[in-house]
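Asker: need the 3D shape of this:
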Amino acid sequence: MEKKALKIAVIGGGSSYTPEIVEGFINKYNEMPVRELWLVDIEEGRHKLEIVGELAKRMVEKAGLPIDVKLTLNRREAIAGADFVTTQMRVGLLDARRRDEHIPISYGVIGQETTGPGGMLKALRTVPVILDICKDIEELAPNAWMLNFTNPAGIVTEAVLKHSKVRTVGLCNSPINFQKFLARQYGVTEQETLPEFVGINHLHWVTAAYVNGEDKLQEMINGGKDYSATNVTALDWDADFLRSLGAIPTYYLRYFYMTNTMLADMKTSQEKDGTRADVVSRVEAELFELYKDVNLNKKPKQLEKRGGAYYSEAAVNLMHSLYTDRRDIQTLNVRNGGILPFLPEDASIEVNCVVTAQGPIPIPPQRVPEQIKGLMHAVKTYESLTIEAAVSGDRGIALQAMVHHPLVPDVSVAKPMLDEMLQANQAYLPAFFEKK
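Answerer: Predicted coordinates for the structure are as follows:
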């Protein structure tokens, strides 16, 4: 039977990550034929969209495939009739990320893109825009799947689950990175591994690490095996702590378990090279210079420096499984529905799922260590309050979200920090500045 050719819309198509997802569509073309690939951006991103779009066309031409790459600033024409919509946006661009990182550090608080106050402001800017996109999907592509990679992915996915009818799944590159790391450690293929993940986005733990059916978790913990990423400083974990934790924490958990050390490292980095936003600005400038080269017709190796490595492999794998009813296991952000009974049913959680044509089916984890439940619940409370604040524009709810984040010391810090961060983002947060 002939496979249905697909229309895919990439919201944030001018992203430096786009060559990765284009490479994924090219590699999977025989199993998942893409007819139209629409790369969408906004006026401020037009220049980058044109550069990345031309590279995408050269990549497709080199592959000799009939994928029609279209560039547009008209989101609605891209979404109309789409089978999949992927989102990889940054509302406020890198300037907003820089403020998200710099302002909290000035208050002695972790300043990070998705974790803590920075993540909260990114969510406040992003949720209204994503929900607006969802209205277009409901109207113009009601059967489409929306695959969300926009950070903070867990909060954004939960907002869509709570406030729209769009079929959505959130995904992150951290789980696929760990699976590749596990395969490398034991010299096997990824298909021979099965890590179990428990948690919420950027706050998960690996509670089992199967290699050909044998759980290697304790062996990895005892051997000090650790995985990290370019966007989080790889400071060593305390060995006694890891052994008694009985799980391998994601690298983002360093912000919670090693707060003082990470904050000191951030301050040092800020003085020396700037925060991660400053570093990314330099990496992106280098990438777009490469992308401009009319002789370049493949994804450049330098893209791996950008962070987010393998994100598009994760995105294309998910699309492929939804499209072919593959029923493999992937780690995704989905509605809880009682899988983690200590979190609300309508919360977004990050766990292993069987991916079917009807959507992912979350698998109840075998083991959830008692000691991780409290932190997960506290951060989920902050996330749910943040969604409520983003939708309502209510400063009181925003203050509650900020104060109840575990990385914010108390209200005397939270209140002025929130006021300064809202003011710095006024152009993107009109709901917080309307007279009520």
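Asker: switch to C-alpha atoms for all contacts and neighbour counts from now on
Answerer: Noted.
Asker: got the contact list for stretch 91-100?
Answerer: 111-113, 117-119, 121-122, 125-126, 275-278, 281, 421, 424-425, 428 (CA atoms under 8 Å, 6 or more residues apart in numbering).
Asker: also this sequence, please, to line up against the first:
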Amino acid sequence: MKGPKVVLIGAGSAFFGRQTAWSMATKEALSNGTLALVDYDAEKLKWIAGIAKKAAAATRANLKIEASADRKKVLKNADFVVLAFANKGVELRGLDADISTKNGMIMCSADTVGPGGIMRTLREVPHQNEILKDVEKLCPDAWVINWVNPTAAMGIAMMRHFPKIKSMAICDGPHNPRFDNTLIIDAGLASKPEEITDGLRSKVKIRSGGINHFNWLFEMSYEGRDLIPVIREQLRKSSQAEHIAASEEGKITLTNRIAYQLAEAVGFIPKCIWHTQEYLPYFQGHGVNKKDALTLRKWDIAIRKKWMQECWTDMRSIASGKKSIGTFLKETTPDHSSDIIESMWSGKLKKFYINTANNGAVPNMQDDAYVEIPCVVDMNGVRPLPFGPIPRPVYGFMQRVLDEHELAVEAAVTFDRKTLLQAFLASMVTVSIPDARACMEQMLAAEKEFLPKEWFK
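Answerer: You can find the predicted model right below:
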């Protein structure tokens, strides 16, 4: 079976390149295809191309590898275009966190909502739009899969402004079967993934979803027995040690306390608390009662830089042969986009958590609401599975988040300051109009060289 042509834009990414190379070389449905790697950083592009070639040779895959700094040279005949680029992502997230905190809005992630997420939308949507124009010309039948944060906003931009392109947006967090397996283990139904059979899965009902980085576990049961109390107790105990923020002293404990406090108050389990905590106003430190109030910590750029440097050191070691390709193949696991591509190309019709238009799956939300819920996807389209209504108060929260994303996307394509201010005001962490306006103007001035010139005419 001939494999697909997959173009990865941002192949030198600390996170996505290695996993994509591993998947293309090891998955039977993909290994007879083409992997085209695109990155403007020549050194990192050389590393990841070398890794892909070594992996293909070691697995005896008939995988063709292409590499270019110019996407136009490799987009022709693409079946899938995967977006994993970032425009000075870490440095500008740090700047956004500093400016927003100075104006009374603490950002612990600064890449999805609030001032940080809005500014990243302004920076990344124009780049995505230029790529999509090339897709329309060179591979109009290709599927575009977006990894780039803010994922929901980027997906909305594709849906609104390039409706003829087949697109979806994804996140590494709700990656099945890992996501559902973790819940099944946390509920005490298995002790490790290998024990989870299809028979067990068929008896477990999981209703989890929402908006990217703001997804919630609304219901979980096993043969009719409610498992939410068990999951809530596990949440209280959990260390979440696998997350990169685990290395920040005290942040694990704080985040766990926030998650548990939120679950107890709202009644549902937040499933992406490292981000969700900065969506809501309750942890900004503005409360009168300080005894039980919990306050976010500003995002620490040094932690992420250290982690990324470790990733790039690993890439260089594999490419040079210092680390064996056998070790790489043994240690690496598949990524979400490659699992989706494999399922689509081979017609397996697996279930994935995908960001896409609602299209009736959530009956109390608009059809074009951009939600992250279970979907089945094939080469013809993404089909959200019936999800049921979103309960209050999460329903109201989600409407605010979507309004913020929609306004930020509109601002990103119109360069209109009034619309941009409305996006800032839609954020649930904004305290006052003067603070929002000041924060907006300071961010625009500080990031002038990274934004389209139309903002400053």
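Asker: among the contacts of stretch 91-100 of the first structure, which lie within strands?
Answerer: Taking DSSP state E, every one of the contacts of stretch 91-100 of the first structure sits outside strands.
Asker: contacts only, for the aligned residue in the first structure for residue 116 of the second structure.
Answerer: Aligned by TM-score structural alignment, residue 116 of the second structure pairs with residue 118 of the first structure. By CA under 8 Å, 6+ apart, residue 118 of the first structure lies in contact with 97, 100-101, 104, 111-112.
Asker: now residue 37 of the first structure
Answerer: Residue 37 of the first structure neighbours (CA under 8 Å, 6+ apart): 7-10, 67-70.
Asker: which one of those residues is nearest to residue 286 of the first structure?
Answerer: Closest to residue 286 of the first structure out of these is residue 10 (22.7 Å), distances taken as CA to CA.
Asker: please settle this for me: is that closest one part of a strand?
Answerer: Yes - assessed by DSSP: H, G, I helix; E, B strand; the rest coil, residue 10 of the first structure belongs to a strand.
Asker: residue 220 of the first structure versus that one, what's the distance?
Answerer: According to CA to CA, to the nearest Å, residue 10 of the first structure and residue 220 of the first structure sit 38 Å apart.
Asker: and what of residue 235 of the first structure?
Answerer: Counting by CA to CA - residue 235 of the first structure and residue 220 of the first structure are separated by 17 Å.
Asker: settle it for me: which of the two has more neighbours?
Answerer: Shown here are residue 235 of the first structure and residue 220; by other CA atoms under 10 Å, residue 220 has more neighbours (17 against 13).
Asker: what helix or strand does the more buried one sit in?
Answerer: helix 217-222 (DSSP states H and E).
Asker: what's in contact with that helix?
Answerer: Residues outside helix 217-222 of the first structure that contact it (CA under 8 Å, 6+ apart): 207-210, 226, 239, 242-243, 246-248.
Asker: kindly check the end-to-end length of stretch 158-175 of the first structure for me.
Answerer: With CA to CA, one end of stretch 158-175 of the first structure sits 19 Å from the other.
Asker: name the residues of that stretch that are buried.
Answerer: Neighbour-count burial for stretch 158-175 of the first structure flags 158-161, 164, 166-175 (criterion: 16 or more other CA atoms under 10 Å).
Asker: on that earlier part again, considering the contacts of residue 118 of the first structure, which possesses the most neighbours?
Answerer: Going by other CA under 10 Å, residue 111 tops those with 30 neighbours.
Asker: so what's that one up against?
Answerer: Counted by CA under 8 Å, 6+ apart, residue 111 of the first structure has contacts 100-105, 117-118, 266.
Asker: quick check: closest non-adjacent residue to it.
Answerer: residue 101 (4.0 Å; CA to CA, 6 or more residues apart in numbering).
Asker: C-terminal to the host helix or strand of residue 56 of the second structure, what's the next element?
Answerer: Using DSSP H and E, residue 56 of the second structure sits in helix 42-59. Along the chain past helix 42-59 of the second structure, the next helix or strand (assigned with DSSP H and E) turns out to be strand 64-68.
Asker: the helix or strand just after that following strand corresponds to what range in the first structure?
Answerer: Going down the chain from strand 64-68 of the second structure, the next helix or strand is strand 80-83, by DSSP H and E. Taken onto the first structure by TM-score structural alignment, strand 80-83 of the second structure occupies residues 84-87 there.
Asker: what's the average distance of the matching stretch to the second structure?
Answerer: When the second structure is overlaid, stretch 84-87 of the first structure sits 0.6 Å from its aligned residues on average, using mean CA distance after the TM-score superposition for the first structure.
Asker: need the residues that contact that stretch.
Answerer: By CA under 8 Å, 6+ apart, the list of residues contacting stretch 84-87 of the first structure from outside reads 6-12, 79, 144-150, 319.
Asker: show me the strands in the first structure, by range?
Answerer: Along the first structure, the stretches classed as strands by DSSP E are 6-11, 34-40, 68-72, 84-87, 145-148, 167-170, 193-200, 203-211, 214-215, 248-249, 329-335, 348-356, 359-362.
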